[in-house]
Every structure is written in C-alpha cells, then in structure tokens.
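1. what's the 3D shape of this:
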Amino acid sequence: MVQAQSSRPGVGATLYDDADGNGVTFRTWAPNADSVSVAGSFNSFNPNTHFLTGEGDGWWSIDVPYVGQGARYKFVIRNNGQELWRRDPWARRLTNSVGDPLVYDKDAYQFQADGFTMPPWNELVIYEMHIGTYGALPGDPVPAGFQDCIDNLDHLMELGVNCVELMPINEFTGDINWGYNLAYPWSVESSYGGPDQLKAFVDACHARGIAVILDVLYNHWGPSDLDLWQYDGWSQNGYGGIFFYNDDLKADTPWGPRPDFGRGEVRTYIHDNAMLWLDEFRLDGLRFDATKYIRGVPEAGVEIPEGWSLMQWINESIDATQPWKITIAEDWGDNEWMSRSVGEGGAGFESQWDGVFLHPVRALASIVDDQDRSMFELRDSVLKSFNGQATQRVVFTESHDEAANQPRLPEVIWPANADSWEAKKRSTLAASVVFTSPGIPMIFQGQEFFEDGTWTDAAPMDWGRKDSFNGIFQLYCDLISLRRNRGGASRGLTGNNTNFHHLNDSDKIGAWHRYDQGGAGDDVVVVTNWKSEYRGSYRIGFPSGGTWYCVFNSNATGYGPAFTGGGPIQVEADAVAWDGMGFSAQLDIPPYTALIFSQERPDDGGGGGGDQNGPILVDGERDELYGDPLVIQDTSTGFGDNDLGLVNYANGSELDSFSARVESGVLYLFFAGNLESNYNKLDIFIDSIPDAGQNRLRDDNPDVKFGGLNRMGGPGDGDEPGLRFDEGFAPDFWIDFTGGGEFGVSYDTFINWSPLLTGGGDEGGWGFAGPGGSGAGLAIFAGNGIIASINNSNTAGVSGGDGIDDGSGVVTGIELAIPLLVLGNTDGNGISVAAFVNGSNHDYLSNQVIGPLGGSPNLGEPRVVDFEEIPGLQHVVVVEAEIPPCPGDFNGDGVVNGADFGSLLAAWGPCKRCEPDLNRDGVVNGADVGLLLAVWGQCP
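-> Next up is the predicted model:
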C-alpha cells in the first residue's frame, strides 16, 4: 500500500515532472470520507493500493510516480461502510459521461495564433453555435466535433461575424445534447473531441480574427450522470451533499440541483472553473446561463446573496487580469444592476441578453395584421439600454431557445409556409433592426441562410440552404459589414447614440438616427416600413443636408426572387425642417423594408441600394487586381450607327481592354471601354469546361434567346452553324450587357445570361448605371452567386451628346465575379473567354473583339461570322492568379522576421488591399499580427 500526502499543487489529477521524479498528483475534496484511494490503469484499478492522505479541511492527496497522460482513474471514497467509486469532479477529460477520467496534460497543446486581439465590444457581431450540429453536413452523423467545425469556419469569415458564442461544451449526458445538462464542469465533451480539440478550435478562430465566448452553467448541474451528487456519501434531506444546497428552498432549479454558492470550496470550484476557460483555453468571454437562478429563487421571490457575491468575485477577477474579455448574463430580469460595476454594487457583467428587445421585435415580425404592429414598441425596443451604454445589451431575434422551443422566425411568421414572401420580407426586416439598433447583435446558426422549422440537436445544419438562399445570406453579409463599419460609411452603428426621430403608427413607419460623433461616414439614418404597402414620396428628417446614399435596401433584387427592388439609390436632404431635424428628404419605401442611409459610400460596397441588384459597388480601383490587360484593342469607332450624333447619346461603342484572373474558386473579369446607350451590347462567351459545350450556337435551342439577338443562333436551319468561334473554343456560358435609354431621360443596363449546356433559358435583370461620374453597382442573380458591377465614371474619349448626360449614357467599366461552380469548373484550369461589342441593330459585330483582330469596321451579321477564318485567336485563356510565395515576407528576403513586423506596424489601421493585410479584411490589426507570427521564421 502506498500512502503519502503530496506537497505539490493542483486539484484532480495533475502531472508533475521535477527533480524528484515524474508522475501525477491526485487530490480531491471529501470532508465526510473515512478514507480515499485512487484506482486506475496504473494499478489494475485496485482500490487498496494507493490511499490518499488527509490534508485537513476535507482535502486528500497523493503523488503517484510514473503515471502519465492518458492514464484512467477513479477515486474510491469510503464513508460509514460505503465504498463509492467516483469520477473526479476536477477531471479535465473523460472517456464519456459514464466512463473514466483520463490524466490530461494541460500544457501539451501549443497555441499558434498568439497575436489575436479581442475586437472592441461596440464592433462585436456574435454567432451562436452548437458544435454538434454546426460542423456536420447533411447526411453526416451527429454530433460533429471541433475539427468538423474548424473545417466550416471560413463560412463565418465570409459572413463577416467576429465572435462565436458556443453552447455548452462541458461533458454532458450522452453524445447528442444541447449541453445544458452538464455532468462534469471541468471536462470538455468527449464526443466533440476533448480539451485539445477545443483549444485547436479557439486557435483556428483566432487565426481568422474571430473571438470565442463560452456558455457556462453555474445555476445548476446535472441532473444525470452526476458523480458530484452526494460525492462523499453525505447529504441532508435526500439532496445533493457537499457540492449542493440541501434545503427545500434552494436545492432545486427547473433543470437540476443548484450548487451551494455559500460553501467556500464550491465557490472556489466555480470561480476557478470560470478562470480556467479564459486562462488555459484562451477564450475571450463567458455567457452565464440563467443568472436569475444564481442570484435567487424566482419562484419564491427569494434572493441568494452569496450567489450575487460569487458573480461579483468572478467578474472582479476577470477585470483585474483580462479586462478586455467580456462576460454576458442571461438574466431576463430587465435588471441594470447586472451590468453595473462591482464597485457600484452591481454584478459586474459587461452585457446581458435583452428580452425587452427580443420579444417585441419577434412579435412585430410575426403579427399577421399590419395594423396591429406597434411602432411604439419598435421605438422602445430600439432605444432600450442598460445604464446608458449600448454595449450593455445583446440584441437578437433568434437564439437556441427560440429556435428549439418554438419554430424559427420565418416559420412563426407563416406556419407551414416559411418560404412565403411575407416570411422572407418580415424576418429580414427584423434582422435589419437587430443590426441597426444599439447593442451587440447576435444571430443563431443557420439564421443567415433562412433556416426554418424547429432546431434540433439531432440533425446537422442544412448547408444546402446557403445555395438555395444565397441572396438572404448576402443580405446578412451586407448588414454585418455595415454594423462593423467595414466600408467606412457607417461608424454610427458602432456608436452609443440613438435618436428615434420618426414614429408613424398609422402608416407603420419608424426611423432612427445612429451616430458616434456625427458627420459624414458617421451619421446613419435607418428607415423601416412595417406594412405590405409601398410608400412613395415619404418625407423623413435627416441630421444634415446634401446627398445621402442608400447603402442598404433590404428589398434589393439581389437578395432573392421575393425582393423586388424599388426605393432610392440616393436622396437629397434639403433645408425643410422635419422630425425635429433641420433637414429632410422625400423617398420611396418598399413594403416590409429597411433602408440605411449614409453620406459616404462604403469602400467595400457593404449594402444594396434601391434598384441596384445587390451589394457590390465599383470603386474605380478594382482593376488593379487584374494586372496588365490581356489585350488592348484598336479603339476606332468608325462604324455605322443610325443614332450617332443624337443629343444624349455617346458616339460609338468600344472595347478598350480586358483583364481576368481566377482566384479562390472565382472567375473575375474586367472590361473597359464604352457601351453607348442606344442598345449596344457587350456579349461575353465563356468556355469553362474543356472539350465540352456548344461550339456551334444554333437556333434550335429555343430557351436561349441571347437577349433578343436570336441571330446568334443558326440562320434558320438547325443543321447550319450560327456564330462560329475559334476552333476548340466551345462556349458553355453566355452573359450579355445591353445599354438602353430613351432620349437621355433614363438609362438602364439590361443583363441576360444562360448556361448553354443546360438549354435552360435566359435570366434577365436591369439596373440604373447612375448619374455621370458617380458610378453604380449591380450584383445580379445572387441565387447563382454571380456578381456584376458597372461603372460610368470615366467618359474620356466619348464625343457627341451634351456634357454630363453623356456620363449617364455610357458604361465605361464592367466587372464580373462568377463562382467556378456556376461555370461547372472545379479548379480554374482551361477557362477561355471571348467577348465583342454588338451593334444596336443586331446586324453586325464591331471591330471591338478580344484578340488580335485589326481595325475592320465590322464583320457583318452574327449568323455569318466565322472567327475560325480570321487569323489569330479571338479569345483568351485565363490563368490562375499567382499566389505570393511567402505571405508575411513583405521585403522578400526569404524569412519572416522583425523587418516584416515593422512593415506591418507601419501599415496599421485601415489598409485596403495592402500586403500586410494578411486576412484581406481591409484593416491591418491584431489578427494580421497573429497570422504573421504563425509563419515566423519561415517562408512557406
């Protein structure tokens, strides 16, 4: 028999390796035990060989040499004739909730993302995640694990969130579970992968600039698989013994037994557990579940002062050591003292979930009759704050509770018809309120691609909905971009100030002004319409005069078929006092729509405005990404056109340059030149699948009309070729831009496309190019992932017309971003592009053709053109973009070192498309430092 008290620190099973040897210190707390031994794989689970020695105050310990990581063990406690085999309350790892504890080396995992910096709380956007279902793909078994979720983290980067809140990951009963019936507070759920995999998940999040918050349970534990229950054999009144209250009043909660917050050892057990996640696991914050049941017994109206002081102690410890980390209370008591400082007598939380926002906003979205929606409740929900601080509340319309205990919001809006226009419009309107109200916004997993039904822990995320509802996904991306002010036009959404300045309860219009310091790029005005009726020429107050751009329109057509456009691209606020403001503007508001206005355009195009079809905005610089043009054509416009010289029309179309690249699974195309407004066309054909496609375009494909230019098919006989391309060029995909206008009064760009292999017909869209010099953008057919942008800011070389109207009568830049999957291409290899300008009468092809074609004025009708007969290739092959051989080696000396770190610091802050911005989020910050340190000394 071995028996000796340990002089080494640690509770549970702690590895040691010092001058006196190596092994494990076992220590436990069992104040009512007669004796304690440890049995494990190192002694054939013999309970009579290794007895712990009493240290006083109920503590027992022993050093067992030569025991290493992974050894299995249990404590054997003897009390009044009982022999109780107990799992370690401090176990850091278990085989499962009814299995054995495992000795764990807490220092084995080596973190990589050392440079991570917690985002400012006013810029946080939280994504609530359940590990077991987020990481699984349809058809996969659940639960998924931490590694599966790591594989899906790039989705969160694409979405734009910068904080993940994990539902509980402590060892719980079984494998499929919400996590709220935890059995072992210090152990990480085995079915998720255990503690090292959790650390790897945190590391992977930090490498992507994403903070991680953990949902912790201190209001109750269990009730199943709970060896803490009557741990050392003692109890009173049949309750839980040393770790729990043992009186009728405080012993139970609705979910399981309540820990004894008044017993010193239990207080330390909970306090140290909270610090464990922040210290060892490097988590960035904690969300405390059901704090109302820590601070009291709500059913009896009784307070538990020792529960309050325990929360204060934890929050004080965090503030003293890691004040940038956040603690969030789920209290539901509308209690501002929860988020007051401990010095003021508060509980010390930095924020809390806000039911005053959640329930009214969900009701506003789900009420059937428009007249029953209350704009007063909207106002109160938007303006609510704790202690006058916006970040002291978390705002959302869905969490795990709402998603699981009732259907998700689209299903609540219209049961059994969640795909309805009403469900899409009103759920996204509610989301717009979440991201524009003061507070820290949060969404629950799947909300971003319109998950419906009821969430369950037994089924994986339906990732297919990301494609099916890609437009709604883009809507969330745009809202998050604006909320984080990533484009520099919406700082007010991160500010502390809100003025709900317009309330019309009859017409169901509500508007509010968000700002930090105020001014262009800061002031944001949000306008919402909660009725199914279109509101035209509606006057809203603005804080300053001049042009206000609509940087987000929740009805933009790029967000899906239910979103029909309408609303302003921009408004002019004049000196008409309104809504208590000195300026105002008249604007159109589509039904069930939110509009966001700023006096600056977002640098990253973080919103869709008016009739624009989506989020991206040409910025006049994007062509830098393409490198040198692949071809610069003869720009002669000496071809016939019956509209040349007319007022408000530009003289002649021309294709001046073309550049392209393939990168990260996307084909990017850039065209420069003039496309005048008398219905000239830029036709683009893409051969994306080598050795396949339709080399001969024929009119017997009745579904593809080529934007009305049917002559691009055969001349009438299905056996005869139509437009013939170079040998070996077999187009699979066609897209067309047509400039059109009526005597300069309006100018539209009509866009058609079709995948030629399918024979599935044209899709068409259109959008206004914007007034001269201003530029505008369209993201078309978002459901297919196609983004297109047009620009008319450069009218150099255009002759004729009458000045500025020329600018609204010509397109001078077109950009395309087409996912390779849309093109049927998997790796970017073998893609070729042909493009040409097609005349307004559809009776010839101009000389503006990609390739070496000379200055021929025209080539005749499309149905008789044969590029095979023209010397040289009239198409180009697009190659994969060159990847820098060593990201982080900014000076090219072959090693990442201090010199490169200096370059990064010199670029600190907003830094659009600069090399030190390693994660390409438009700003150089701590996230880039982390990525740099990850390759320190290397040149991968």
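2. rest of the way, CA atoms for contacts and neighbours
-> Noted.
3. how many residues are close by Tyr269?
-> Tyr269 is flanked by 18 other residues according to other CA atoms under 10 Å.
4. okay, it and Pro89: tell me how far apart.
-> Per CA to CA, to the nearest Å, Tyr269 is found 9 Å from Pro89.
5. one more: Ala274?
-> To Pro89, Ala274 is 15 Å away according to CA to CA.
6. which parts of stretch 734-742 are buried?
-> For stretch 734-742, the neighbour count (16 or more other CA atoms under 10 Å) marks Trp734, Ile735, Asp736, Phe737, Thr738, Gly739, Gly740, Gly741 as buried.
7. just give me the closest of those residues to Ala207.
-> Checking the buried residues of stretch 734-742 against Ala207 with CA to CA, the nearest one is Ile735 at 38.2 Å.
8. surely the closest one meets Lys681?
-> No - between Ile735 and Lys681 there is no contact under CA atoms under 8 Å: 10.2 Å.
9. quick check: which element contains His378?
-> Actually, residue 378 is Leu rather than His. Secondary structure assignment for Leu378, by DSSP states H and E: helix 375-383.
10. and that helix, what does it pack onto?
-> helix 355-366, strand 497-504, strand 509-515 (3 or more CA pairs under 8 Å, 6 or more residues apart in numbering; DSSP states H and E).
11. hmm, back to that, tell me which of the buried residues of stretch 734-742 is nearest to Ile589?
-> Within those, proximity to Ile589 (CA to CA) peaks at Gly741, which comes in at 25.0 Å.
12. could you find the closest non-adjacent residue to the closest one?
-> Closest residue in space to Gly741, ignoring its immediate chain neighbours: Tyr747 at 4.4 Å, by CA to CA, 6 or more residues apart in numbering.
13. might one say that Ala39 is in contact with Tyr73?
-> Yes - look at Ala39 against Tyr73 with CA under 8 Å: they come within range, at 5.5 Å.
14. who touches both of the two?
-> Residues touching both Ala39 and Tyr73 by CA atoms under 8 Å, 6 or more residues apart in numbering: Phe45.
15. out of the two, which sits in the busier spot?
-> For the pair Ala39 and Tyr73, the greater number of neighbours falls to Tyr73 (27 against 21), based on other CA under 10 Å.
16. before we compare anything, build this one as well:
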Amino acid sequence: MAVLREIGAHYSPEKKGTVFTVWAPKAKHVEVLLHKPEPIQVPLQREAMGYWTALSEFANPGTRYTIMLDEETERPDPASHFQPDGVHKASAVLDHTSFSWTDKKWKNLPLHQYIIYELHVGTFTTEGTFEGIMERLPELKDLGVTAIELMPVAQFPGSRNWGYDGVLPFAVQNSYGGPEGLKKLVNACHEQGLAVVLDVVYNHMGPEGNYLHDFGPYFTDKYKTPWGMALNFDDNYSDAVRNYFFQNALMWFREYHIDALRLDAVHAIYDMGAKHFLQELQEHVQELEEQAGRDFILIAESDLNDVRLINPMDRGGYGLDAQWSDDFHHVLHAMVTGEQEGYYVGFGKPEQLAKVMKRAFVYDGLYSEHRHRTFGSSTEHNKAEQFVVCSQNHDQVGNRMLGERLSDLVDFKTLQVLAGLVILSPYLPMLFMGEEYGEMNPFLYFVSHGDEDLIEAVRKGRREEFKAFAWQGEAPDPQSKDTFNRSKLSRSYTSNTQQNQLREYYKRLLQLRKNSAALSKPDKDKVSARLDDHNMVLHLIHQTREPYLYCLFNLHDSPQSINLAQPEENIGSWKTILHSAAAEWGGPGSELPDMMEQKAAVVLPPKSVLILQQQ
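-> All right, here's what the predicted structure looks like:
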C-alpha cells in the first residue's frame, strides 16, 4: 500500500500558517498567489514525484488564493476545500479544526441496519441547501429511514446540477452551504441517529472548470468513459492521481464525519495494475478505521454484476462493503410498466422476481440479450447486506426523457406492492426522495453551465441518449431554471389523503423491517422465494429467526386464490400483521381472518401485499 502525500492547503494553528502542496510534475515554476489587499507571491519548492510545497504565515482561514504555473497560468487549487465564488475563481483556505462537533458518542450503524433515503440537496427542499435538509430531519426520522444518501456535493459549475459534473472533488458546493453547511448537516443527522452516505465520483470529471490538465496527467487516453476522458489510475504518473482520490475519500470520513461513501459507476474506473484502485482505497480506509476507532463503509455502484467488488481480499476481491443491484430494479420496473426497451431488454420475466429475491442478480453468468454476451457472477457466497436495492433512484427516474417517477407510471396499489418488494427483501432497501408518498413532480436532468457550446452539446447528448427507448415527447431543456424548479419536491402528502396513506404504509413497512426478528438481519440463504407465474403471486418466507415472516405479493390485477406454502418445519399458525388492502392504507378493507393455519386457502385482492407472522 502506497504512502499517502498530503495535498491542497492545510492551515495549522501550531505552525501559525498554511502549508500548500500542489502536484505539477511537468511545471518548471509553481507559486501560490495570495489574494490580499496587497497580493503576496509564495514560491513553492519542488520535491520528489512532482510535488511542490511551502509554508506561508500570511495565509489564514478565509484567505483567497490561486496557483500560478510557470508564471503564466493561474488556476484554482485542484485540491481546494472551498470555492466561495465558484469553479473559475480563487480558492479559500479552510480550518477544519474550528468546527465544534457534538457527535463524539455517535457510532456508525452496522451495515445491515442501513435503510437509505437518497436525496438531491438542491431539489429536496425549497431552499435547496444543507440547512433546508436539517429542518426536514425529524420528518425523515419519523418515516423510519436510518441513513440519508446525498447525491454528489463536490463543487460543480453554476448552482444547478445533479452533481456528477463536479470538477473540484475536495470542495463542498458553495450554493448548498459550503463546508460549514455540510458539517452542520452531518452533525445534526448524527444527533437524530441517522447515518450519512455521500455519493462521490472517481470515474470522470465534469467538462466546465476542469483545470486538472494544466497541472499534470490526471487523465489517460488508454480508455474512454461515457462522460469523456478516463482518469489515470494505471498509466505513467498514476501514483499521484491515485493519491489525489485516496486523500479525497479519507477527507470525507475524517473532516466531515461521513459514515459511508457511494462510489459512482466503478465500472468506469479503469485500472489494469497489479492492485486495483478500489482495493487500495479499501486498504486506506481500513487503516483510517484503526486510527479513528470507528467504522466506515464503501458502497459501489456497478454495471458489472461482479462480486469481485465485495468479495474479501483473501478471496481475490476488492473488499468493498456493498454494491447496488441494478438487476433488482430492472426486474421490478419491467414487470410493472411493461417497458422492454434499452437496458430493460431481457427483464420483466416472472421467474426473475423470485431469483432476485434469492440471489440479488438475474444475470449471474447468463447470456444477456441487451449486452449480447454472457454476463455477471454468482452471489452464492455473499451476504444479503452486501446488496442495495430499490424500485427507483435518481438515475432510473432522471434519465427518462420526462423524468417520470413510478407514481406517474403505475397506479396506487402497484406502488404499495413495489414498496413491499423492496423493504421486505433480504437486501438493504433504498428509497428515492418523495417515493414514500408518491411525489408527482418529475425528477429531471438539469445543469447551469456557462459555456453556450457546452450547453448545446448537453442538449444534443440527452436527445441521443433517449433513442434506445420508445418514449414520446420533447426532452425538457437541461439548462432551464424551470427544469430545475419542476424537480423540487412538493410534499403534497400533507394535503393529499391517499399520499398520506401511502407514507403511513411505508412507515409501517419500515417499522417491520427494523423490529421484526426475521427481517432485522436477513440471511438470503434462509429466505424462501417462489412465484406462481400462472397467477403472479410471489411467496416470500423469511426464516432467519423466529418468529418467521410470510410475505405474499399479488402482482395480478385481479383477485387470486392461493394456498399458503408449507415451510420446511412445522411452525403452527400464522397471524396477519399487515394487509395493504386494509382501509387504513387506502384499500377497500380486509376480510381476511387474523389467524390462519398452515396450508390455509387465501384470496388475495388485486395488487396487494399480505404479511403474516409465525405464532
């Protein structure tokens, strides 16, 4: 494991100044320009491997500064911790020791207790800030989630962006509230007993304000990503590039008390070296865990269905804690919407539903019609808690032409079934902001670039992206502020009876998830999943711990008569603990008895969920 090198501007009260460190291996002269009333030039001294460094007693917290390369190119610090005026302007020195944390008693949640709520800072509240989220934390706590996941907050151009166009990974977006705002939010989350997951992007950089080319070979032309040049993790000079992102990950844990990182699209992190970037990242995180005496979690988003990401290092894996399962989402979405285009090709077959409940992946070494090749690996030896599942997320909603949520695509009863399938699965459930009450506002793709040619290129790119789908209509303009405003949550459940019933239903499911012995730490090897494809009823029995849970999902649009399955052992009778057809959840009312014997005959209303508990 490589020794890490500190980079950026680090203020030290003990040294009564700021140490500046910049990687610029091909530069002949590097200096820091302090933006004081009278500008001050701070020449940096060249050290090994292309690093330049110096201590300045004139640089204090808040001091604005830029980096001057070879006396002609002036740029923000690539490792800037704060950009008060955006991606093109001066960086600011930050004192991370000045924040008064009150979360000393906080300990990260065990992975199996994560119930994740994904949100976008700019559209989650009217204010679009960290402070706005803080005001809503009691609402999230009441819902029953245990962790919030923030879409990327690294500095991006303008004030409107999903976050995946970030160009200064160490700097917290100024329009959201900057570093201080994020620390306050994390501190408040921990006070509420909520963990914080942060989405980070280590596979590409955004196009506007990306000045890394001026400093060194951060990129390689050996590979290409869907979003532009690949970052240089295995070519010449790659040690310093790897260090840059290792330091970034550690900063979020150390300086911001983040509990988990969601690593965006790791399939686009190309590294053919002897030790993959992701494995070495995990090693550095483990070292920090030993130093800090607390646990940190790495969750990968991957398009590979490859358990090497989460397998232990001694089994040839990278040792990450968990990964997203796109297959789980695709099966549910294709089944309830009937969509079969684009990446939904090959999904929606009834038998796949039982398989993802047992194995997390559909394609685990099978031929994929979409990819035209055999795809995926077996999850047989992986734990259920190593997979994050959902029925919607920012990608699957926002990358639709019109940004429709499932609430706009399926009926109320289907939303209830989908909620049950996600929350009652053996995996880590993730909700996308607003789904818990059926938010009707879309979640669209939006940017606020300053370059007209780039803006037009983004518009064209979006149109090209939709050609694989049979969607009708005209894509909203990503650059328009109206597109951004339309994506803000309405929180209409406070005045809409049916939406409030859906939210209460979610709350009940999440209570079951946390409080039921069979669900609190599910073992997928002790889960029985069978689909009666002739009547579209899924039988899901959790037998991890007693009392067992028997979950029935009728996906058919008509009533279905079924016989309860016989578990492997004699368990006595079943008690009804939740029925989505009950009036309190907006249904016509339940006529089922409170108690049922094994093998009892049951009539399930259309598109309904029935949960029984062993007595």
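17. care to give me the TM-score?
-> Here the superposed chains carry a TM-score of 0.82, computed using TM-score structural alignment, normalised by the length of the second structure; 532 aligned residues with a CA RMSD of 2.2 Å.
18. next, count neighbours for Asn232 of the second structure.
-> 25.
19. that one -> the first structure?
-> Aligned counterpart of Asn232 of the second structure in the first structure: Asp260 (TM-score structural alignment).
20. separation between its match and Thr253 of the first structure?
-> 12 Å.
21. what do you get for Gly346 of the first structure?
-> In terms of CA to CA, Gly346 of the first structure sits 23 Å off from Thr253 of the first structure.
22. check Gly174 of the first structure too.
-> 21 Å.
23. again with Trp59 of the first structure
-> For Trp59 of the first structure, the distance to Thr253 of the first structure - CA to CA - is 29 Å.
24. and what of Val923 of the first structure?
-> For Val923 of the first structure relative to Thr253 of the first structure (CA to CA), the value is 47 Å.
25. more crowded one of those two?
-> Val923 (21 against 18).
26. neighbours of the nearest residue to the more buried one once chain neighbours are set aside, how many?
-> Once flanking residues are discounted, Val923 of the first structure sits nearest to Pro910: 4.1 Å by CA to CA, 6+ apart. Using other CA under 10 Å, the number of residues around Pro910 of the first structure comes to 16.
27. map Pro910 of the first structure onto the second structure.
-> Using TM-score structural alignment, Pro910 of the first structure pairs with nothing in the second structure.
28. Pro910 of the first structure and Asn485 touch, don't they?
-> No - applying CA under 8 Å, one finds Pro910 of the first structure not in contact with Asn485, separated by 11.2 Å.
29. residues in contact with the nearest residue to Asn232 of the second structure once chain neighbours are set aside?
-> Using CA to CA, 6+ apart and skipping the chain neighbours, the partner closest in space to Asn232 of the second structure is Phe219 (4.6 Å). Taking CA under 8 Å, 6+ apart, we find Phe219 of the second structure in contact with His213, Met229, Ala230, Leu231, Asn232.
30. switch the cut-off to 7 Å
-> With contacts defined as CA atoms under 7 Å, 6 or more residues apart in numbering, Phe219 of the second structure is in contact with Met229, Ala230, Leu231, Asn232.
31. most neighbours out of the residues you listed, which is it?
-> Most surrounded of the contacts of Phe219 of the second structure: other CA under 10 Å gives Leu231, at 27 neighbours.
32. which parts of the stretch 301-450 of the second structure are helices?
-> Counting by DSSP state H, counting those that start in this stretch, the stretch 301-450 of the second structure has helices at residues 326-337, 350-359, 394-398, 412-423.
33. which of the ones you listed sits closest to Lys488 of the second structure?
-> The nearest among those, by CA to CA, is helix 394-398 at 12.5 Å.
34. what does Phe201 of the first structure correspond to in the second structure?
-> So, by TM-score structural alignment, Phe201 of the first structure is matched to Leu185.
35. after the helix or strand containing Arg513 of the second structure comes which helix or strand?
-> Assigned by DSSP H and E, Arg513 of the second structure falls within helix 497-515. Tracing the chain C-terminally past helix 497-515 of the second structure and defining elements by DSSP H and E, one meets helix 517-520 next.
36. need the residues that contact that following helix.
-> Arg513, Lys514, His542, Gln543, Thr544, Arg545, Glu546, Pro547, Tyr548, Leu549.
37. wait, which of these is closest to Phe130 of the second structure?
-> For the contacts of helix 517-520 of the second structure, the nearest to Phe130 of the second structure is Lys514 (27.2 Å; CA to CA).
38. map that closest one onto the first structure.
-> Aligned counterpart of Lys514 of the second structure in the first structure: Arg484 (TM-score structural alignment).
39. I figured its match hits Glu123, correct?
-> Yes - contact criterion CA atoms under 7 Å: Arg484 of the first structure and Glu123 qualify, at 5.3 Å.
40. who touches both of these two?
-> Residues touching both Arg484 of the first structure and Glu123 (CA under 7 Å, 6+ apart): Thr494.
41. good, wrapping up.
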